[in-house]
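Peer 1: Just to be clear, the model below is a prediction. Sequence and coordinates:
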Amino acid sequence: MTPSPENSDAALLADHVAGDRAAFGVLFARHRDRLWAVALRTMGNPEDAADGLQDGMIAAYRRAGSFRGEAAVTTWLHRVVVNACLDRLRAAKVRRTEALPDDLEEYAGRGSVASAAPEVDDPADVSLRSEQRRAVLAALAELPDEQRAALVLVDMEGYPVAEAAQILDCAVGTVKSRCSRGRHRLAGLLGDLAPGRDAGHAEPRNPLPPPAVRPQEDTRAPP
């Protein structure tokens, strides 16, 4: 029997564990946009993001029986994907110097709109925002992996710190510390491009733009 798209995440995961071959596909399609956005911003380019997302989904597919319901299913899925991406970064010791992909704008709107530029008419504004976004993502690639993951979740995807802590499987204070250190380092890397930088303050403010309010549920699948 084909699972209903109205089934809850927990019901779909339980159906998958029970042997429903279609249930996991429905669950993945429901959260694909958000998972892709996190993977892309963590890895820095579509090719590695696709590999990280695939690793994460294979792991989730195989380990679904270990899910005990301590957190929401979507939190668990994000944890598995983030861990898969971090594993790839650690294994490869990724420190990219090449330009970020031209098609990043296309993917920025999938899931959270935290890092997508608002619509403007002035081409100069569009170019400036695009350059700033590229600079931010390039600077993110210079951070330690754990700081990058925390900033992507909290500052770019708009997750509450408590939920990011669940995804990263660490204490709330650890997420706050990683974000604080990451923001401070980003401010130094970005220099005058950091929107929160103020010459009159010894401590730079958050160099990342504030995230947009996250939707409660995004069920749209990419085309």
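Peer 2: Received it, and whenever you're ready, just let me know what you need.

Peer 1: From here on, just use CA atoms for contacts and neighbour counts.
Peer 2: OK.

Peer 1: hey, where'd the strands end up in this structure?
Peer 2: Ranges of strands in the chain, per DSSP state E: none exist.

Peer 1: which stretches of it form helices?
Peer 2: Assigned by DSSP state H, the helices in the chain fall at 9-17, 23-43, 46-63, 73-92, 104-108, 123-140, 145-151, 161-168, 172-190.

Peer 1: who's in contact with the third one?
Peer 2: It refers to helix 46-63. Helix 46-63 is contacted by residues 24, 35-36, 39-43, 77, 80-85, 88, 101, 104 when judged by Cα atoms under 8 Å, 6 or more residues apart in numbering.

Peer 1: Format the helices of the chain as CSV; extra columns: mean neighbour count.
Peer 2: Formatted as CSV, these follow (neighbours: other Cα atoms under 10 Å):
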stretch, mean neighbour count
helix 9-17, 19
helix 23-43, 23
helix 46-63, 18
helix 73-92, 20
helix 104-108, 16
helix 123-140, 16
helix 145-151, 24
helix 161-168, 21
helix 172-190, 19
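
Peer 1: let's bring in a second model and compare:
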Amino acid sequence: MTATLVVGTAAWAQERDETTTTGATTAEASEVTQGYLTDEIFSVKPLVGVIAYRDLFTSDTNTSRGALGLSMDYNASAMLGETMQRNWYLGPSVGFIYSHLGSPGSNFFGSAPDVATGGNSAPGANILIIPTNLKFGYNIADSLRISAHGGGNVIYRSVASSMNLDTDSASQDSLWKYYPNVGGDLDIGFGKNVALSLRPDVTFTPNENFFMGTLGLGVALG
């Protein structure tokens, strides 16, 4: 009986040690991955990128300009449970993107020249884009996520004729418009709370659709 008791006690102690070790390993693994894309709730991303479009005067070729901006994303999947949060991303994506378009003959930065010539160009034209999108994605790994986004972009042009978007694009006045858009997102984590985001986007307009591509450095704030 004493031998049986000793064997039983040893087996219980071994099982307890294994359970404790397994629990510690799980906790350590959770701590190691904490702060990566699977835990992201709210993030802010400074953006750099390019806008490719057509204007009224060089409509046979695309024109491109550099752009700067900021995006803010909120992951609401946590409201649907921890499993949903770790595997999926669902929430609003908003922000702003600014570009100095200059005139049709300007360079990538919207300068040289930046004056009207023959009444056919838009001196000093600027564009402000305000995305109002819903983002839906899947976490392939702790540090890799692919997503799609869509909704609409609020477009402000300081000179409407700087871009051939709509029937009122011949105007030299400023103009606010709202157009539908769709695009994708590739988020790559490079450490806790930091990720690089690649975001192509197409805005659909009655005349000429235009493309945006941005690269963002995301900082998770929660």
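Peer 2: Cool, got the structure. A quick note: this is a predicted structure, and the numbers were derived from the prediction, not measured.

Peer 1: What does the TM-score come to for these two?
Peer 2: After superposition, the two chains reach a TM-score of 0.29 (TM-score structural alignment, normalised by the length of the second structure), with 119 aligned residues with a Cα RMSD of 6.3 Å.

Peer 1: Looks like Arg86 of the second structure contacts Ile140 (just checking).
Peer 2: No - with contact defined as Cα atoms under 8 Å, Arg86 of the second structure does not reach Ile140; the gap is 9.9 Å.

Peer 1: So between the two, which is more surrounded?
Peer 2: Arg86 (20 against 14; other Cα atoms under 10 Å).

Peer 1: just checking, next helix/strand downstream of the longest helix along the second structure?
Peer 2: Ranked by residue count, the top helix of the second structure under DSSP H comes out as helix 2-33. For helix 2-33 of the second structure, the following helix or strand on the C-terminal side (DSSP states H and E) is strand 42-53.

Peer 1: quick one: buried residues of that next one?
Peer 2: Neighbour-count burial for strand 42-53 of the second structure flags Phe42, Ser43, Val44, Lys45, Pro46, Leu47, Val48, Gly49, Val50, Ile51, Ala52, Tyr53 (criterion: 16 or more other Cα atoms under 10 Å).

Peer 1: Tell me the helices and strands packed up against the next helix or strand after that strand.
Peer 2: From strand 42-53 of the second structure onward toward the C-terminus, using DSSP H and E, the following helix or strand is strand 63-74. If contacts are counted by 3 or more Cα pairs under 8 Å, 6 or more residues apart in numbering; DSSP states H and E, strand 63-74 of the second structure sits against strand 42-53, strand 88-102.

Peer 1: try it again with 10 Å
Peer 2: Counting contacts by 3 or more Cα pairs under 10 Å, 6 or more residues apart in numbering; DSSP states H and E, strand 63-74 of the second structure is packed against strand 42-53, strand 88-102, strand 125-141, strand 210-220.

Peer 1: orientation of the second one relative to strand 125-141 in degrees?
Peer 2: For the pair strand 88-102 of the second structure and strand 125-141, the angle between their directions (axes from the mean of the first three to the mean of the last three Cα atoms, to 10 degrees) equals 160 degrees.

Peer 1: Run the angle between strand 88-102 of the second structure and strand 63-74 for me.
Peer 2: Strand 88-102 of the second structure runs at 150 degrees relative to strand 63-74, counting by the same axes, to 10 degrees.

Peer 1: Please give me every residue in contact with the closest residue to Gln147 of the first structure other than its chain neighbours.
Peer 2: Using Cα to Cα, 6 or more residues apart in numbering and skipping the chain neighbours, the partner closest in space to Gln147 of the first structure is Arg178 (4.9 Å). Contacts of Arg178 of the first structure were listed using Cα atoms under 10 Å, 6 or more residues apart in numbering, and they are Pro144, Glu146, Gln147, Arg148, Ala149, Ala150, Leu151, Val172, His184.
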